[in-house]
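Asker: sequence and predicted structure are below.
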Amino acid sequence: MRPNEIASVIAKTRTSISTVNFIALLIILCLFLVAVFADVISPYDPYEVNMKEKLQKPNLNHLLGTDQLGRDVLSRIIYGTRISLFVSVFAIAIIMFLGIMFGSIAAYFGGKVDEVIMRFVDVLLSFPGLILAITLVGILGPSLKNLVIAIALTSWASYARIVRSCVLSIKEMEFVTQAKVLGASDVYILVKHVIPNAIAPIIVLATLDMGHIVLSITGLSFLGLGAQPPTPEWGTMLNEGKNFMTTAPWLTIFPGLAIMITVLAFNLLGDGLRDLLDPRVREYASKHY
């Protein structure tokens, strides 16, 4: 290919990537709007049982069909959006808080504090996160609240390690030294100067990790360790529909599509944020494109 043709392909690729990221952002915004206004959008009560209309194929009255109890699948998916997104956001917020707190404390104070925290992080990272979460939910009991606690307690370690690496370089910068000279407290320096400058990679990681959290919540709910019937949650819907895959495949197809679209959108948005916030990626792009 000629140089001008290569440049044209690269330009089109960059444009398509940014477009894909923008579409992913729109999808996520739409999902959150659906979650917030589920009561208004939902055509039926997701808990309403009507045995006369059970296992109906998608039709004008029930656009995505009905389940084995005659409940509207579209309404349950809409309410499932609220549960899956809000629970995932709550879990990722706890994970970020724990990771930022322990990672920044370990890096800023160093010494024995750093040694104790990071060795505990190493122990957590040595266990398979999903297996550890299943164990914790088994001990605490199956419920969405306990599922969030289990996922948060088993997922913050990687965030702490990233925050620590960022804070180690930031705390040696001149503006931090000046704040110490002016008599600022350690807590003030951490909150006002250090953590805000280390937050960018955590935002990217959290966005990319949202897809993983959604999969974890729906997967554990599918196994019966999260949301319990009749809660309209995507993983629970898959579990209830697995026995009807040959006679009523829409019971698993549509919740599965909802999970796939949500996870894909968060992954694409995370890739876009990484390209936007990572200075090394921007520098590489400016040199080569």
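Answerer: Cool, got the structure.
Asker: alpha carbons only for contacts and neighbour counts from here, please
Answerer: Noted.
Asker: count the neighbours of residue 153 for me.
Answerer: As a burial measure, residue 153 scores 19 neighbours (other CA atoms under 10 Å).
Asker: whoops, I mixed them up, residue 230
Answerer: 12.
Asker: quick one: residues contacting it.
Answerer: In this structure, residue 230 makes contact with residue 47, judged by CA atoms under 8 Å, 6 or more residues apart in numbering.
Asker: quickly note the distance from it to residue 47.
Answerer: Using CA to CA, to the nearest Å, we find residue 230 at a distance of 7 Å from residue 47.
Asker: can you verify residue 64 is assigned to a helix?
Answerer: No - per DSSP: H, G, I helix; E, B strand; the rest coil, residue 64 lies outside any helix segment and is coil.
Asker: from residue 154, how far off is residue 269?
Answerer: Distance of residue 269 to residue 154, computed by CA to CA: 24 Å.
Asker: before we go on, here's another structure to hold up against the first:
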Amino acid sequence: MLWRAVLAAALVCAIGLLPWLSRTDPALTVLKARSAERDPTPEALLAVRDQLGLSDGPLPLLGRWLGGLLHGEAGRSWVSGGQVLPSVTQALGVSLMLMAGAIAVTVCTAAAVCARTLWLGSRRQLDTRRPGGTGSAVLAALPEFLVASVLASVVGVQLGWLPALGWYGPQWMVLPSLALGLPAGAVLGQLLDDLLPGAFAEPWALAAAARGVPPSSVARKAVRRCVPGLLPNTGLFVVSLTGGAVAVEQVFDIPGLGRLTLRAALAQDLPVLQTGTLTLVLLAAVASALARLTARLLIGPALHDGALQSLHAPAPPRRSILPLLYGALLAAVIGFGLPRDALALNPAARLQPPSFTYPFGSDALGRDILARVAHGALTTLGIALAVSAVALVTGILLGLLPRLCGPVADTVNAIPPVLAGLLVTGLAGSGPWTPVIAVAVGAWTPLATHTSALLQQERATTHLTATRALGATDWYLLTREVLPAVLPPVVRHALLRLPGIALSLAALSFLGLGAQPPSPEWGLLLAENQPYAERAPWAVLAPAAVLAMLGALAVTAAGGVRIPRLRRSASSHPGAPTDHPRGTAQPVPEPPRTPVFTPPRN
């Protein structure tokens, strides 16, 4: 709790220094936010400084704000002049309602993704070498703001089935809940689908099948066995669905906490910005505590008794031609588009449909979309791969220190990507690497949380307890037992997050904080062509299809990630376990496999 309080205080102080770090005049920004037509005369700026106390500097302002919190007040907005706490509370209520709807969609989507594995695994027909689901990979790779735009324009405007704009009742939360919950459910479903084969291979599942336990009961127990390893990441999703849904709230005009925080950050309305960020940090702490408590309740005393089985036993790699197919298609798109000019303008060919001249069609300025997608792939894929590699290494290293990384991950995850981009801009200045740093700041949090959750369960496994009892050192257990079990699922998780890294960059570009025209970055392509989605849907579908192809490639390639446990003689490794009083080193035997008994049919 002390560590979390220190991190929250550091974050709030950094936000309080944002106007001075960004080297902009906060009086000018506030004046423009109040009235864009008013001339920023020296007298007007001086009046704003005197009214807000800006001449005193950031530290007295921060002290007065913190003093007001002790008395249950968060000050007044610099722009509207109203009380901050009621507006933040109202926005939080809207975001929590939207979060509840998105969680319901997330659970349903994850259940649909895992339905096939549950069906086959409960009937002992599961093949661990099968590739991951392509449909869920495509769904996970779709940008949330693109899904929101399509739902708003097609379902809300053209078909008129549901309202598309505003927030006036339960009907208005259906479309934004779908836009948020479908990609999140696809990611969580993929993570759960990765754990289920290990649960169905445990001795209890084999014994239950041999005794004729109903398959539905076995499936429920398998889900319960796997859920604790996903609950920490579920807590991160809860916070991201609340504060990170800025783009969706912008599309549907929802007065949520993310949109309120974004407007306060752009207007440098510090009281609203600090209160909103502190609310997100507290929400992250509560969600993380509930996730850990629920995980302990589901697993029970097995964490302390060392009675768990490893869910990540060595398995043959999944062999499939799908990764080669998706990789060849992606390479073909890039190869055919690179020789074309991505910046050539042709006003006579505006919004042309796909043809032999323009295979992917043209945009509103007559530029070749295929050329722009191919040239943007070099930047988007290169940056996404680099950020994913850094996030993987950072997540694994910090995940091995759960007491340190847990509060840090929760605090960093509570910062909306837009606010992170503004903070990075204030510290490092604006430039092409600003959105990259902003995305990299929070990209490691789900991987570190996943590593910590798997580490906690792996420490409580039976074979690790037995190996420790034989005299193995901590270094031997870490390198020969724990890491070979933890690394493969985390690496597969990192591959699943690869399209998400590209989507985060795309979301910043969509909100105007990433790449700037005429750059062919994929997120900027989606943002530029989104207003023409009804007239020229190919302008949006082409970059979205390439993003979906990248997600399918990442998911199918992740199925082949396996790191087998190395088994050497104990004499060749210092600190290996011994089972003889004289110290004669012996290799650790493999645990016996439980035979599968198939009852005869009537």
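Answerer: Structure received. Please read all numbers here as calculations on a predicted model, not as lab measurements.
Asker: when residue 269 and residue 154 of the first structure are compared, which one has more neighbours?
Answerer: residue 269 (25 against 21).
Asker: now that one, what's its secondary structure?
Answerer: helix.
Asker: wait, it touches residue 19, no?
Answerer: No - Residue 269 of the first structure is beyond contact range of residue 19, at 10.7 Å (criterion: CA atoms under 8 Å).
Asker: what about the longest helix in the first structure?
Answerer: With DSSP state H applied, the helix covering the greatest number of residues in the first structure is identified as helix 73-109.
Asker: helices and strands around that one, which ones?
Answerer: For helix 73-109 of the first structure, the packing partners by 3 or more CA pairs under 8 Å, 6 or more residues apart in numbering; DSSP states H and E come out as helix 3-36, helix 38-41, helix 111-125, helix 144-170, helix 195-222, helix 234-241, helix 250-277.
Asker: single out the most deeply packed of the ones you listed.
Answerer: Ranked by mean neighbour count, these are led by helix 234-241 with a mean of 24 (mean count of other CA atoms under 10 Å).
Asker: separation between residue 207 of the first structure and residue 28 of the first structure?
Answerer: With CA to CA as the criterion, residue 207 of the first structure and residue 28 of the first structure are 11 Å apart.
Asker: any common contacting residues for those two?
Answerer: Residues within reach of residue 207 of the first structure and of residue 28 at once, by CA under 8 Å, 6+ apart, are residue 266.
Asker: near the closest residue to residue 141 of the first structure other than its chain neighbours, how many other residues are there?
Answerer: The shortest distance from residue 141 of the first structure to any non-neighbouring residue, by CA to CA, 6 or more residues apart in numbering, is to residue 225 (7.6 Å). Applying the criterion other CA under 10 Å, we find 22 residues in the vicinity of residue 225 of the first structure.
Asker: I figured residue 225 of the first structure hits residue 150, correct?
Answerer: No - Residue 225 of the first structure lies out of contact with residue 150 (CA under 8 Å); the separation is 10.7 Å.
Asker: please enumerate the shared neighbours of those two.
Answerer: Residues touching both residue 225 of the first structure and residue 150 (CA under 8 Å, 6+ apart): 134, 137.
Asker: picking that back up, so which of the helices and strands packed on helix 73-109 of the first structure comes closest to residue 181 of the first structure?
Answerer: Checking these against residue 181 of the first structure by CA to CA gives helix 144-170 as the closest, at 16.1 Å.
Asker: how about residue 237 of the first structure, what's its partner in the second structure?
Answerer: Aligned by TM-score structural alignment, residue 237 of the first structure pairs with residue 525 of the second structure.
Asker: now do the contacts for that match.
Answerer: Contacts for residue 525 of the second structure (CA under 8 Å, 6+ apart) come out as 373, 540, 543.
Asker: quick check: chain neighbours aside, which residue is closest to residue 159 of the first structure?
Answerer: Excluding the flanking residues, the one nearest residue 159 of the first structure by CA to CA, 6+ apart is residue 99, at 4.7 Å.
Asker: quick one: what's aligned to the one you found in the second structure?
Answerer: Aligned by TM-score structural alignment, residue 99 of the first structure pairs with residue 395 of the second structure.
Asker: so can I have a markdown table of the helices and strands packed on helix 73-109 of the first structure showing distance to residue 133 of the first structure?
Answerer: Formatted as a markdown table, those follow (distance: least, CA to CA, whole Å):
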| stretch | distance to residue 133 of the first structure |
| --- | --- |
| helix 3-36 | 26 |
| helix 38-41 | 29 |
| helix 111-125 | 11 |
| helix 144-170 | 5 |
| helix 195-222 | 9 |
| helix 234-241 | 16 |
| helix 250-277 | 20 |
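Asker: out of the ones you listed, nearest to residue 91 of the first structure?
Answerer: Comparing those against residue 91 of the first structure with CA to CA, the closest turns out to be helix 144-170 (5.5 Å).
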